[in-house]
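A.B. asks: structure here, sequence nowhere to be found:
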């Protein structure tokens, strides 16, 4: 089930917070590495939209925590910019890298203040 932006069912469910759907898809063995036309994976979408339970499920399945979308942003970058503290913490625990692009945002004061102590 791909759409015009090449989003499969896992990407749609992850972006929209459909935890039960994500769980079912993961149990069926769906490819967690799939990315849409913009290079966004389920982890990036769930991190950006603020769905920590889905983020944890994806991390447990071994999804690439440092995958970059076409803009060079990782899930950590998206979660940081959106102020998703719980997700930022989970990504860092799983070894997410603070990229040069994210460092630039930190140094220029473009992140929510409650995120800074985590980074």
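C.D. replies: Alright, I've got the coordinates. If you're wondering where the values come from, they're calculated on a predicted model, not measured in any experiment.
A.B. asks: contacts, neighbours, all on C-alpha from now
C.D. replies: Fine.
A.B. asks: element containing the residue most central in space within the chain?
C.D. replies: Geometric centre of the chain, nearest residue: residue 44, 2.5 Å, by C-alpha atoms, centre = their mean. Taking DSSP states H and E as the definition, one finds residue 44 inside helix 42-49.
A.B. asks: which residues does that helix contact?
C.D. replies: Helix 42-49 is touched from outside by 10-11, 14-17, 32, 34-35, 52, 54-55, 58-59, 63, 65, 74-76, 78-79, 82, 84, 87, with contacts defined as C-alpha atoms under 8 Å, 6 or more residues apart in numbering.
A.B. asks: can you map out the strands along this protein?
C.D. replies: Counting by DSSP state E, no segments of the chain form strands.
A.B. asks: show me where it has its helices.
C.D. replies: Residue ranges of the helices in the chain, as given by DSSP state H, are 9-15, 19-27, 42-49, 52-60, 75-82, 85-93, 100-107.
A.B. asks: buried stuff in the fourth one?
C.D. replies: Of the residues in helix 52-60, 52-59 count as buried by neighbour count, 16 or more other C-alpha atoms under 10 Å.
A.B. asks: and here's the other structure:
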């Protein structure tokens, strides 16, 4: 299952994402499948959500299934705005 933060991120709802994080939701909370909000935002190409998650201190180099990172999925899907934001924040 997914929590409200995961649903907000998946649907690109920046207002709800920011509200939940401002209320104290952990920015790095994984869904039951292990995917974190930053990974989901990178998969979906939601650059504005990526910015919000970075502002709230997410782990931008989170590794999913031993090799998948937010930067790698954004690159695979050619989400150039997300790639730039991740690189600007120090992703590798």
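C.D. replies: That came through fine. Everything numeric here is computed off the predicted structure, so don't read it as measured data.
A.B. asks: what TM-score do the two superposed chains give?
C.D. replies: The TM-score (TM-score structural alignment, normalised by the length of structure 2) is 0.94; 92 aligned residues with a C-alpha RMSD of 1.0 Å.
A.B. asks: dump the helices of structure 1 to TSV, plus distance to residue 69 of structure 1.
C.D. replies: Formatted as TSV, those follow (distance: least, C-alpha to C-alpha, whole Å):
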stretch	distance to residue 69 of structure 1
helix 9-15	14
helix 19-27	21
helix 42-49	8
helix 52-60	16
helix 75-82	9
helix 85-93	16
helix 100-107	12
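A.B. asks: out of those, which one sits most buried?
C.D. replies: Ranked by mean neighbour count under mean count of other C-alpha atoms under 10 Å, the helices of structure 1 are led by helix 42-49, which reaches a mean of 26.
A.B. asks: where does it end up in structure 2?
C.D. replies: Counting by TM-score structural alignment, helix 42-49 of structure 1 pairs with residues 37-44 of structure 2.
A.B. asks: go through the buried residues of helix 52-60 of structure 1 and name the one nearest residue 102 of structure 1.
C.D. replies: Nearest to residue 102 of structure 1 out of those is residue 55 (C-alpha to C-alpha; 19.3 Å).
A.B. asks: I figured the closest one was touching residue 87, is that so?
C.D. replies: Yes - at 7.2 Å, residue 55 of structure 1 and residue 87 qualify as touching, with contact defined as C-alpha atoms under 8 Å.
A.B. asks: before we move on, back to that, and the match of helix 42-49 of structure 1, how far from the chain's centre?
C.D. replies: The chain centre lies 4 Å from the centre of stretch 37-44 of structure 2; the measure is C-alpha atoms, centre = their mean, to the nearest Å.
A.B. asks: and that stretch, how far from structure 1 on average?
C.D. replies: For stretch 37-44 of structure 2, the mean deviation from structure 1 after alignment is 0.6 Å (mean C-alpha distance after the TM-score superposition for structure 1).
A.B. asks: skip the chain neighbours and tell me the closest residue to the counterpart of residue 23 of structure 1 in structure 2.
C.D. replies: Taking TM-score structural alignment, the alignment pairs residue 23 of structure 1 with residue 18 from structure 2. Spatial nearest neighbour of residue 18 of structure 2, excluding adjacent residues (C-alpha to C-alpha, 6 or more residues apart in numbering): residue 52 at 6.6 Å.
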